[in-house]
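# sequence first, predicted coordinates after that:
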Amino acid sequence: MSPHAEPAGHARVWWKEAVFYQVYPASFKDSNGDGWGDIPGLLEKISYIASLGVDVVWLSPMFESPQLDMGYDISDYEVVDPSYGTVEDVERLIKACHDNGMKIILDLVVNHTSDQHAWFKDSRSSNDNPKRDWYFWRPARYDEDGNRLPPTNYRSYFAGGTWTWDEHTQEYYLHLYDKSQPDLNWENEDCRKAIYDSAMRFWLNKGIDGFRVDTVNKYSKVTSFPDAPITEPNTFIQPAAQFWCNGPRIHEFIREMNTEVLSKYTTYDGQPVVTVGELSLTPEPSGVLPYVSARQKELDMVFQFDITHLGQGNGFQDKYDFAPWQLPEMKEIVRKWQTFIEGTDGWTTVFNENHDNGRSVSRFADDSPEWRVQSAKMLALWLVTQTGTLFLYQGQEIGMINAPRSWPIEEYKDVEATGHYAEAVRLAVNGSDPTRKERILNGLQLMARDHARLPFQWDATHNAGFSTGRPWMRVHDLYKEINAASQEEDPDSVLSFYKRALKLRKEHRDVLVYGAFELLDLENLNTFMFRKHYQDRTILVVLNFTAVNQKAPESDDMGLLMSSYPKVLPNVLQPFEGRVYASY
């Protein structure tokens, strides 16, 4: 396809041009002083969110939960966890978003439930319970010495096996994540119908505008459950995503979800509801397109995670074993997912932060006091100029950064981080990998999920204005320097810049949201440059990813739309400067 051609088949739909803002409720705003963010606290800040220029609030799980995995272990889909508030609070939130011209989507977590969910309690109560088959139960295996073994040798996401023995019914149950998160059996039609009623229709009937669909490509397993090939000879458990990711019935299940439920609902203003799926372990565009092709009627768009996996080691076991990277690797990732929709009826997403990753300024630029503001502004321009639907994560708009490296491992709360670190200590102590503890700690200091979960830094008062009580996670040491209140009235702040950048994206939506992407100068290790084309219009984006001056490209025939610096120097890109030029 010619770089000057308009992408084909991309019908104008509201969610393509929308900017989504993810709220992680435990860490956003606490209203009652218990140190845990809640829905009433979020309601207090709705006008702040609206002032950013975003269109949709994505609320991460606030359902009833034991909170062993921060609400992704749901014990009742139809109840709000008391730590967050009530169903009535969420109803007020839905109305407040709509009254402020914003839509709201919730997390749909239906690959698994908590082991405290009534469905699983029934399922494990006896081998012949009607809900027994709503989860995956399998008998034990035994080795030649009579030792009990799990049904397969699969490794879970959280640095352990995927099967847990149930003493009461004398069988194992499957969990891809923590043992407290048993996987639902989508092969069972009654189970699927219950999911549709409890997790989806219950909230759609209250007026939400769609879902972010958690772990969307893991519902269909290879139910013969063969053993995985041994690729890690030092351990029994082995990577086995080929047996539970993008499984044989996955597209059938998602189409049914769409046909039976989603297609029957509209947003508060009469538009189609929106879905965005979390699509992990699908590295090739040919595997992603069937999920997002409009004619397939499955999902509207998905998150593909190559960009947030940059710097992660290979496979589950080495996720936090940091792998140094260079700028051309990032460019290739961006080009891959910017261009895969060209000539198709699919769509893509743009993001570099969420609740599962370290902060982008710390990972992709420079979070030192000297350069963190410029880094955050440059990354803002990198995001808002890319084709697709834009997703921002709370605190990104004020340039929040990772927890300091000086914090001890005890400050890390996440079940994944603690699991990987405990495994690393074990392997270091037994001598099989002597330096692993130091390597994994380094990786966690850069990429752990905890960094995104630090309390939002509202102001310079006690606990950053997040809570009057002791926060559930330690507040960042630099909250007095990095907070929303100090940036609200400062025209040179990261917050003010984000507002201008989002306005720019809307004003030039034809080129920025829908335009064709053309990468320039791939091998350059210091600058990232690309053009966007829409009909006869072109935008040039130039980004300096270093802390030293770089040569600016020739742009005499183009007008400067925006720079991350107040004063632009001729022929020179200043440290972490981003510029956007236009030729109309």
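That came through fine. Numbers count the residues shown, from 1 in each chain.
# going forward, measure contacts and count neighbours with C-alpha atoms only.
Fine.
# how close does the closest residue to residue 42 other than its chain neighbours sit to residue 212?
With sequence-adjacent residues excluded and distances taken as C-alpha to C-alpha, 6 or more residues apart in numbering, residue 42 is closest to residue 29, at 5.8 Å. Per C-alpha to C-alpha, to the nearest Å, residue 29 is found 21 Å from residue 212.
# which residue of those two possesses the greater neighbour count?
Neighbour totals were compared for residue 29 and residue 212, and residue 29 leads with 28 against 23 (other C-alpha atoms under 10 Å).
# quick one: contacts for that one?
36-38, 41-42, 45, 455-456, 466-467 (C-alpha atoms under 8 Å, 6 or more residues apart in numbering).
# any of the residues you listed buried? List them.
Buried members of those, counted by 16 or more other C-alpha atoms under 10 Å: 36-38, 41-42, 455-456, 466-467.
# using TSV, lay out these together with secondary structure and distance to residue 230.
Formatted as TSV, the buried ones among the contacts of residue 29 follow (DSSP: H, G, I helix; E, B strand; the rest coil; distance: C-alpha to C-alpha, whole Å):
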residue	secondary structure	distance to residue 230
36	coil	43
37	coil	43
38	coil	45
41	helix	49
42	helix	47
455	coil	41
456	coil	43
466	coil	47
467	coil	49
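# below is an additional structure, to be compared with the one above:
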Amino acid sequence: MNRDPEETVSEPAWWTGAVVYQIYPRSFADSNGDGIGDLRGIISKLDHLEELGVDVVWLSPIYSSPQHDNGYDISDYQQIDPTFGTLEQFDELLEGVHQRGMKLVMDLVVNHTSSEHPWFRESSSSTDNPKRDWYWWRDAREGFEAGEKGAEPTNWGSAFSGPSWSLDPTTGQYYLHLFAPEQPDLNWENAQVRQAVYAMMNWWLDRGVDGFRMDVINFISKDPALPDGPVQPGKLWGDGSQYYISGPRIHEYLQEMHREVFDGREAELITVGEMPGVTIDEAKLFTDPTRREVDMVFQFEHVGLDYGPGGKWDYKGLDLRDLKTSWNRWQKGLAQTGWNSLYLNNHDQPRLVSRFGNDGAFRYESATLWAALLHLHRGTPYIYQGEEIGMTNAPFETVEDFRDIESINHFYEATGPLRHEPEEVLRNLRIMSRDNARTPVQWTPGVHAGFTTGTPWIGVNPNHASINAESDRASSRSVFRFYQQLIELRHKNETVRLGNFAMLAEDHPTLYAFTRTLSGSKLLVVGNVSGSDLALPDDPSLKDSSLSGSLVLGNYDGGLTPELRPWEVRVLQMT
């Protein structure tokens, strides 16, 4: 992708014109009535995805797992968890996806395994086991006995609350886990670990899988010294992220992975690195095709902009100007080299229309506005299940309604050692919990939203009676139909795929406006990110633009008006 984005490219990568749909299998569709989504459930909905028009289906983990973190703790990388089905059913799903002209991407979780993985069982069995060095083991901190308070080898905190070290009583040493204690981190310094991972990846590609979304892949290289990190105010544990985010050998590892796994077949695949904390300069390196690492990265800058000083659970709301500044930086930063992933929803984020939109009177308008703003940037858009019908956050009442380990652990740490008021903690959980994205997909207005005939593993949002795929697709104001049009626009319009991006009115608090240009063609996108009418500012680049140009796509009927209506978006062909 080293080129001037204004130039016509003869053979751009296929994924520049693709749209990816993420499935969180546990919550997508249940075929056998056990209350948990499964592979046959996904198979039953492939026509829905084909009609939507997406090109790639990405599955969150379906591997064998004790399910401490809903499948992100893997005990066997080459088996399907019985909760979801069998390898034979996976092959049937893969065939069904390919028959419909789509590709299938697996989630690759190799920063850590499950503590029940055979590798870890061997590693933890004795200090001289051949696989001991496959994970990170350390003695207690100097001056402490193993098991004493404060004896952890470093002060790092886990992403899921508590320390990032757990004591193994068998060997008397601590092992590192950046996430749950049941998710010990692999030691990528060990070449045998890397080769075992590459062999597993090749096994899936040989089976017909079309690529990987790589979970926290920029955490795999750590400073071997594992030093203490700074302790922020109000926190119990230190922040060691500077020692494992994009660590010292990360590019070496990804280039080796490319050589061992992707060489010779990368043209038909897609590789996406989830990289918390990645910078633009780092992203250029990761996605520069000449370096042969990954095709694109998931960066997290924009999904932390509504965090308060206390982090994720200190919700402050979004200032649109912050988002425009962030996205504009990334659009400019990767304009010449590399490629952007475009997302606002996924299994780790609350529902877009509730978080940044209006999930009441203007649910349709705000859902479609955000869809258009996202999809018409330069990059590959990602749709998260239920987003295409405008699903909202759920009304969780008590901590017992949550299932997410991160949310539950935070509640008990915040209301215990940190002594926060339970209702205040619950208020922020309702807004920001990952469980908002994990309530079952709402297919019908019927019992359990048509997700299952049994008891769902997590409560169905009670608004499924009015918000569901069946009703939305039949509506004259269908979020699904709007997404269809956006996807078709990307497929057919080279300016959307490859055009140059320019942000307009960056300092305006409620107007989101930008242009995409390519070879004399110009698209103008204007959106009113508010519940009030908006007169466009007296800006030469926007003057009379609400009434000029040809309307390509909008979310209001009845022609153009001088002012943008609440949550209105217009896509205009200007030349």
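Yes, it's here. Keep in mind it's a predicted model, so treat the numbers as computed, not measured.
# residue 86 of structure 1 versus the residue nearest to residue 42 of structure 1, what's the distance?
Distance from residue 29 of structure 1 to residue 86 of structure 1, by C-alpha to C-alpha: 16 Å.
# okay, how far is it across stretch 354-374 of structure 2, tip to tip?
Across stretch 354-374 of structure 2, first to last residue, C-alpha to C-alpha, it's 16 Å.
# buried residues, that stretch. List them.
354-359, 362-374.
# what are the contacting residues of that stretch?
If you take C-alpha under 8 Å, 6+ apart as the criterion, stretch 354-374 of structure 2 is touched by 318, 342-344, 352-353, 381, 390, 392-393, 431, 477-479, 482-483, 486, 512, 525, 527, 529, 531, 555-556, 566-569.
# residues touching stretch 338-351 of structure 1, excluding its own?
With C-alpha under 8 Å, 6+ apart as the test, stretch 338-351 of structure 1 has contacts from 1, 7-10, 285, 289, 292-295, 300-304, 337, 383, 386-392, 516-517.
# check which residues of it are buried.
Neighbour-count burial for stretch 338-351 of structure 1 [16+ other C-alpha under 10 Å]: 338-342, 344-351.
# same check on stretch 45-54 of structure 1?
Using 16+ other C-alpha under 10 Å as the test for burial, stretch 45-54 of structure 1 gives 46, 49-50, 52-54.
# can you tell me which of those residues is nearest residue 257 of structure 1?
Distance to residue 257 of structure 1, by C-alpha to C-alpha, is smallest for residue 54 among the buried residues of stretch 45-54 of structure 1, at 27.7 Å.
# count of neighbours near residue 91 of structure 1?
14.
# who's in contact with the helix or strand hosting it?
Here residue 91 of structure 1, judged by DSSP states H and E, is contained in helix 87-99. Residues from elsewhere that reach helix 87-99 of structure 1 (C-alpha under 8 Å, 6+ apart): 39-40, 43, 46, 57, 79-80, 103-104, 206-208, 268.
# what's the mean deviation for it versus structure 2?
Aligned to structure 2 and superposed, helix 87-99 of structure 1 gives a mean residue distance of 0.7 Å (mean C-alpha distance after the TM-score superposition for structure 1).
# then stretch 421-428 of structure 1?
Mean for stretch 421-428 of structure 1 is 1.8 Å (mean C-alpha distance after the TM-score superposition for structure 1).
# got a list of contacts for that stretch?
By C-alpha under 8 Å, 6+ apart, stretch 421-428 of structure 1 touches 159, 433-437, 440-441.
# now do stretch 56-72 of structure 1
Here stretch 56-72 of structure 1 has contacts from 18-25, 73-82, 84, 97, 102-107, 109, 113-114, 116, 178, 180, 212, 414-415, using C-alpha under 8 Å, 6+ apart.
# show me which of those residues are buried.
Among these, those classed as buried by 16+ other C-alpha under 10 Å are 18-25, 73-81, 84, 97, 102-107, 109, 113-114, 116, 178, 180, 212, 414-415.
# those in strands, which ones?
Counted as lying in strands by DSSP state E, out of these, are 19-23, 76-80, 103-107, 212.
# what's the closest of the residues you listed to residue 169 of structure 1?
Distances from residue 169 of structure 1 to those, taken by C-alpha to C-alpha, are shortest for residue 76, at 23.4 Å.
# how about the closest one, what does it touch?
With contact taken as C-alpha under 8 Å, 6+ apart, residue 76 of structure 1 is in contact with 63-65, 117-118.
# what separates residue 251 of structure 1 from residue 216 of structure 1, distance-wise?
Taken as C-alpha to C-alpha, the span from residue 251 of structure 1 to residue 216 of structure 1 is 10 Å.
# burial of the residue nearest to residue 43 of structure 1 when sequence neighbours are not counted, as a residue count?
Nearest residue to residue 43 of structure 1, sequence neighbours excluded (C-alpha to C-alpha, 6+ apart): residue 93, at 6.1 Å. Residue 93 of structure 1 has 20 neighbouring residues, counting by other C-alpha under 10 Å.
# same question, the one 5 residues further on
Counted with other C-alpha under 10 Å, the neighbours of residue 98 of structure 1 add up to 20.
# distance check, it against residue 128 of structure 1.
To residue 128 of structure 1, residue 98 of structure 1 is 47 Å away according to C-alpha to C-alpha.
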